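Asker: pasting the structure only:
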């Protein structure tokens, strides 16, 4: 079992996002952040 199923939580629904090609993708909402965002 994976202890770390995802990355940071989605700000919209709190589900774990995954990091792909310089983007954080929520399984529910799609791309939420990318490299151009300054919210880190």
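Answerer: Sure, I can see it. This one's a predicted model, so the numbers in the text were calculated from it and none came from an experiment.

Asker: Every contact and neighbour count from this point should use C-alpha atoms.
Answerer: Fine.

Asker: which residue is nearest the middle of the protein?
Answerer: Closest residue to the average C-alpha location of the chain: residue 17 at 2.8 Å, with CA atoms, centre = their mean.

Asker: Distance check, it against residue 37.
Answerer: 15 Å (CA to CA, to the nearest Å).

Asker: circling back to that earlier point, not counting sequence-adjacent ones, nearest residue to the residue nearest to the centre of the chain?
Answerer: residue 26 (4.5 Å; CA to CA, 6 or more residues apart in numbering).

Asker: Structure two is appended below for comparative analysis:
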């Protein structure tokens, strides 16, 4: 899935690297994508 950076997940919409903020992974363009408490990720 993500081979270029340090293992961070990428946005499923635009493939931008997500950054972690307040237990959420956030895309700079699309906002929060993954919640850390989501049992299905």
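Answerer: It's in. Everything numeric in this text was worked out from a predicted model, so none of it was measured.

Asker: Please state their TM-score.
Answerer: Remark: TM-score between the superposed chains equals 0.68 [TM-score structural alignment, normalised by the length of structure 1]; 37 aligned residues with a CA RMSD of 2.1 Å.

Asker: show me where structure 1 has strands.
Answerer: Using DSSP state E, the strands assigned to structure 1 run over residues 18-20, 23-26, 30-34.

Asker: Go through those strands and pick out the most buried.
Answerer: strand 23-26 (a mean of 21; mean count of other CA atoms under 10 Å).

Asker: Was I right to think the residue nearest to the centre of structure 1 contacts residue 28?
Answerer: No: using CA atoms under 8 Å, residue 17 of structure 1 makes no contact with residue 28, being 9.1 Å away.

Asker: What's the residue nearest to residue 17 of structure 1 aligned with over in structure 2?
Answerer: Counting by TM-score structural alignment, residue 26 of structure 1 lines up with residue 27 in structure 2.

Asker: what's the answer for residue 16 of structure 1, then?
Answerer: Applying TM-score structural alignment, one finds that residue 16 of structure 1 aligns to residue 17 in structure 2.
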